[in-house]
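Undergrad: One predicted model, sequence on top.
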Amino acid sequence: MRDICPDPLTLSDSLLDWYDTHARRMPWRVPPRDRKSGVMPDPYRVWLSEVMLQQTTVVTVKDYFHRFTERWPTVGDLAAAKDSDVMGEWAGLGYYARARNLLKCARQVVSDHDGRFPADHAALLTLPGIGPYTAAAISSIAFDLPHAVLDGNVERVMARLHDIHTPFPVAKPELMAKAAALTPQSRPGDYAQAVMDLGATICTPRSPACGICPWSAHCRSRKLGTADELPKKMPKKTKPMRHGVVYVGRRADGAWLLETRPDKGLLGGMLGWPGSAWVDKSTALPDVPTPAAAAWRQLPGEVRHTFTHFHLHLCICVADLPLDITPDIGGFVARDVFRPSDLPTVMRKAFDLARTAF
């Protein structure tokens, strides 16, 4: 079939015309009208939003973004923050390595770049937690440099526009080449946000609104009737099942026994309940010492949680602890200081189950 896509400039211009009218309002975004008048985005806010949006929805991120920027309005403020404060504010967003890298990146921007994000794609790639997509997004959105962005929305748009049936992730280089070919020299920042908006609001995973798409007349998959099939993906692997135990102890004065998890590994640097390693469900739990000498009792039921690469089942043991006890693992957090919202989701689930036992 003859390629029905016109030259890239025609496509990018038509998408920018659409974006000028239909751009989503985001707390980190400079609207196209303001951008045309010379208002440039704050690279700190662009970077923060992009890190938060990895594996997370816009709806979820907005409240977190507001809290972060109110508490730490500049990258220097964030760099000076306590790790525990940042991890507490991040709780619930998941993928906690992002929060650890957020702090590392902020501190490196302050120490190596005088508190300014470098307006250079290669330099951005040297910063902690900034990979090819995030570097391209910051380069284009914050600095108006013509770097192609390729998130999930853009992958879907490119696959459908060009009717690419190669499954993802094998198709990524091909999709990136298509995205780069369409990225204009003029207004690349607005174009990057426009193509992401197109995927998020029009070229959606299910039931794309092809009738109101600015690229509808040029879309190969629409003409061929294959849009609903794209993008193709490799079959998902079955997630393994793991299990473990956590110990939720409360002292007589209402303080809770918690530990800060090691910096490296899953939930690194986060508050959590002491407990065992998480092992394959077919394997017996290893012997793990209780965090304090007490009459621990196992609760009926279990906590179930799914991470990116595995499912987890946790049994919960609880105990009332005397005032004079010295724990072997962890330390006590006073009742008036403890905030369940500071816990990562799986640990908060354990708290919700355990609190009914006290």
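TA: Perfect, thanks for sending it. Residues are numbered from 1 along each chain as shown.

Undergrad: going forward, measure contacts between C-alpha atoms and count neighbours the same way
TA: Fine.

Undergrad: And the residue sitting nearest the centre point of the chain, how far from S84?
TA: What sits nearest the mean C-alpha location of the chain, by CA atoms, centre = their mean, is Q54, with 3.1 Å. Remark: distance between Q54 and S84 (CA to CA, to the nearest Å) = 21 Å.

Undergrad: So T56 is in contact with L93, correct?
TA: Yes: counting by CA atoms under 8 Å, T56 does reach L93; the two are 7.2 Å apart.

Undergrad: So for the two, which sits in the more crowded spot?
TA: More neighbours surround L93 than the other of T56 and L93, with 20 against 14 (other CA atoms under 10 Å).

Undergrad: Please identify which helix or strand holds the more buried one.
TA: In the assignment (DSSP states H and E), L93 maps to no helix and no strand.

Undergrad: who's in contact with it?
TA: Counting by CA atoms under 8 Å, 6 or more residues apart in numbering, L93 touches 52, 56, 60-61.

Undergrad: Name the residues that touch the strand or helix carrying R35?
TA: For R35, the host element (DSSP H and E) is helix 32-36. Helix 32-36 has contacts (CA under 8 Å, 6+ apart) with 19-20, 23, 190.

Undergrad: Which PyMOL command selects the buried ones in the residues you listed?
TA: Listed next is the PyMOL selection for buried residues among the contacts of helix 32-36, using 16 or more other CA atoms under 10 Å:
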select buried, resi 19+23+190
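
Undergrad: Adding distance to A119 and secondary structure, write the contacts of helix 32-36 out as TSV.
TA: Putting the contacts of helix 32-36 into TSV (distance: CA to CA, whole Å; DSSP: H, G, I helix; E, B strand; the rest coil) gives the following:
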residue	distance to A119	secondary structure
Y19	24	helix
D20	25	helix
A23	24	coil
D190	17	helix
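
Undergrad: Let me know the closest of the contacts of helix 32-36 to G129.
TA: D190 (23.8 Å; CA to CA).

Undergrad: contacting residues around the nearest residue to D83 once chain neighbours are set aside?
TA: In this structure, D83 finds its nearest non-sequential neighbour in L103, 7.4 Å apart by CA to CA, 6 or more residues apart in numbering. When contacts are counted by CA under 8 Å, 6+ apart, L103 is found next to 78-79, 83, 86.

Undergrad: Against that first model, consider the following:
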Amino acid sequence: MRDHDSDTQPLSQTLLEWYDQHARSLPWRVSPADRAAGIWPDPYRIWLSEVMLQQTTVAAVKDYFHRFTTRWPTVADLATAPDADVMGEWAGLGYYARARNLLKCARVVASDHCGVFPDTYDGLIALPGIGPYTAAAISAIAFDRQETVLDGNVERVMARLYDIHTPLPAAKSELKTKAAALTSAARPGDHAQAVMDLGATICTPRNPACGICPWRSPCAARLAGTAAELPKKTPKKPKPTRLGYIYLARSKDGNWLLEQRPDKGLLGGMLGWPGSDWNDAPQPAPPFEAEWQDLGAEVRHTFTHFHLILQVMLAELPDDYIPNASQLVMPRHDFKPSDLPTVMRKAFELWKGR
């Protein structure tokens, strides 16, 4: 009987046969049938989808992807887009540094690479905002390079297939080695997408559908009865809670006072309401002297590393108010709540519903 590692080719072939029948239909994906017919994926669409999908679900990304590719069909189109337009379209996806890096990357591809994405891992990882995972995913999916793509779905599948109990993130190297050994040399792009699809649709975090899994027979965790508890993860520290003030000021004509946040840091470069620092004991920092009224409702929002509670303050914006360099008075006809990041939009919704 062959050991588990020596059986990688049949495992890969079994997975690809399953993928040929059950591949998800995604707006950025070239189906396995089309790929077999010689149709190549658009690297721009693969790159855009991978950046959007970082720490975000497929369901949440689809509408954003459609809007972006309709408005900016090519990387050259995106490269010439105003920053504010791109940030506005991104609002709600979160992790706004990704949007800033998206623009930086598009502009480098347009200016330094004549609008053509590099077709190797090394070329891709040299671009702004592209890390090891994204470089591997683009080079495999868009260019059929034999790179190992390791996202959360692949980590879960590998941990179960080989019954690996080392907790994440310490297990990443071992899981990547296992995934690399399985990667098909003939169809690496399809293989990468197949493992991700397997994790997203069959080998799910809870209640995996082991009965219909193409790797059911060789799965060591299924045989050991440990699939449901894998992958193991190092316990996370409790998130701290930060506090702050947020100031909504509107003129008699319905115009709003907004503030552009610094490029670096949370919500970098985004438009939002003026506010205080976010810390354990924030000091009030109104944008101008006025009789500020407490809305009586708090904005609660959770970021990756902390919970945030904002006290919402209201005042009328003076007609003669002169905004400072980081502020602007937005005419009511131009104001679109959808352009605000989620935490700022929550404050607007509280004001609207008061």
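TA: All right, it came through fine. Remember, it's a predicted structure, so these values are computed and weren't measured experimentally.

Undergrad: Redo the contacts of L103 of the first structure as a markdown table? Include distance to D320 of the first structure and neighbour count.
TA: Output for those, formatted as a markdown table (distance: CA to CA, whole Å; neighbours: other CA atoms under 10 Å):
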| residue | distance to D320 of the first structure | neighbour count |
| --- | --- | --- |
| L78 | 38 | 22 |
| A79 | 39 | 22 |
| D83 | 30 | 16 |
| V86 | 30 | 21 |
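
Undergrad: In TSV: the contacts of helix 32-36 of the first structure, plus distance to A354 of the first structure.
TA: Listed next are these as TSV, based on distance: CA to CA, whole Å:
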residue	distance to A354 of the first structure
Y19	49
D20	51
A23	45
D190	49
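
Undergrad: quick revisit: which other helices and strands contact the next helix or strand after the helix holding R35 of the first structure?
TA: Downstream of helix 32-36 of the first structure, the first helix or strand assigned by DSSP H and E is helix 43-53. Packed against helix 43-53 of the first structure by the contact rule (3 or more CA pairs under 8 Å, 6 or more residues apart in numbering; DSSP states H and E) you find helix 58-71, helix 97-113, helix 132-137.

Undergrad: Distance to R335 of the first structure added to those, as TSV?
TA: Compiled in TSV, these are given as follows (distance: least, CA to CA, whole Å):
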stretch	distance to R335 of the first structure
helix 58-71	23
helix 97-113	25
helix 132-137	39
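
Undergrad: right, and these - which one's nearest R242 of the first structure?
TA: That would be helix 97-113 among these, by CA to CA, at 20.4 Å.

Undergrad: Let me know the angle separating the closest one from helix 43-53.
TA: Using axes from the mean of the first three to the mean of the last three CA atoms, to 10 degrees, one finds that helix 97-113 of the first structure and helix 43-53 are set 160 degrees apart in direction.

Undergrad: and the helix or strand that helix 97-113 of the first structure is followed by, what other elements does it pack with?
TA: Toward the C-terminus, helix 97-113 of the first structure is succeeded by helix 121-124 as the next helix or strand (DSSP H and E). Judged by 3+ CA pairs under 8 Å, 6+ apart, helix 121-124 of the first structure is in contact with helix 132-137.

Undergrad: what packs against the helix it packs on?
TA: helix 43-53, helix 121-124.

Undergrad: residues of it that come out buried?
TA: 133-137.

Undergrad: mean deviation of the next helix or strand along the chain from that helix from the second structure?
TA: Per DSSP H and E, the first helix or strand lying C-terminal to helix 132-137 of the first structure is helix 143. Compared with the second structure after the fit, helix 143 of the first structure shows a mean deviation of 0.1 Å (mean CA distance after the TM-score superposition for the first structure).

Undergrad: what kind of secondary structure is C315 of the first structure in?
TA: strand (DSSP: H, G, I helix; E, B strand; the rest coil).

Undergrad: Now which residue in the second structure aligns to it?
TA: If you follow C315 of the first structure across to the second structure using TM-score structural alignment, you land on Q311.

Undergrad: List the residues that contact its match.
TA: 243-246, 294-299.

Undergrad: Closest one of those residues to S31 of the second structure?
TA: V299 (42.9 Å).

Undergrad: about what we covered before: specify the stretch among the helices and strands packed on helix 132-137 of the first structure that is closest to K237 of the first structure.
TA: Closest of these to K237 of the first structure is helix 43-53, at 24.3 Å (criterion: CA to CA).

Undergrad: which of the helices and strands packed on helix 43-53 of the first structure is buried the deepest?
TA: For these, average neighbour numbers computed from mean count of other CA atoms under 10 Å are highest in helix 132-137, which has a mean of 22.

Undergrad: with the second structure superposed, average distance for it?
TA: Here the mean offset of helix 132-137 of the first structure against the second structure after fitting is 0.4 Å, by mean CA distance after the TM-score superposition for the first structure.

Undergrad: what's that helix in contact with?
TA: Taking CA under 8 Å, 6+ apart as the rule, helix 132-137 of the first structure contacts 47, 50-51, 121, 124-125, 147-151, 192.

Undergrad: Go ahead and confirm L295 of the second structure touches A315.
TA: No: at 9.9 Å, L295 of the second structure does not count as touching A315 under the criterion of CA under 8 Å.

Undergrad: still on that earlier bit, including distance to L11 of the first structure, could the contacts of L93 of the first structure go into CSV?
TA: Listed next are these as CSV, based on distance: CA to CA, whole Å:
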residue, distance to L11 of the first structure
M52, 30
T56, 29
T60, 31
V61, 30
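
Undergrad: Which member of these is positioned nearest K237 of the first structure?
TA: T56 (21.2 Å).

Undergrad: Assign a three-state SS to the closest one, would you?
TA: T56 of the first structure is classified as coil under three-state DSSP.

Undergrad: What residues does it make contact with?
TA: L93.

Undergrad: among the helices and strands packed on helix 43-53 of the first structure, which is nearest P340 of the first structure?
TA: That would be helix 58-71 among these, by CA to CA, at 16.1 Å.

Undergrad: how about the strands in the second structure?
TA: Using DSSP state E, the strands assigned to the second structure run over residues 241-250, 256-260, 271-272, 293-302, 307-316, 327-330.

Undergrad: Give me whichever of those is most buried.
TA: When you average the neighbours per residue for each of the strands of the second structure (mean count of other CA under 10 Å), strand 271-272 leads with a mean of 24.
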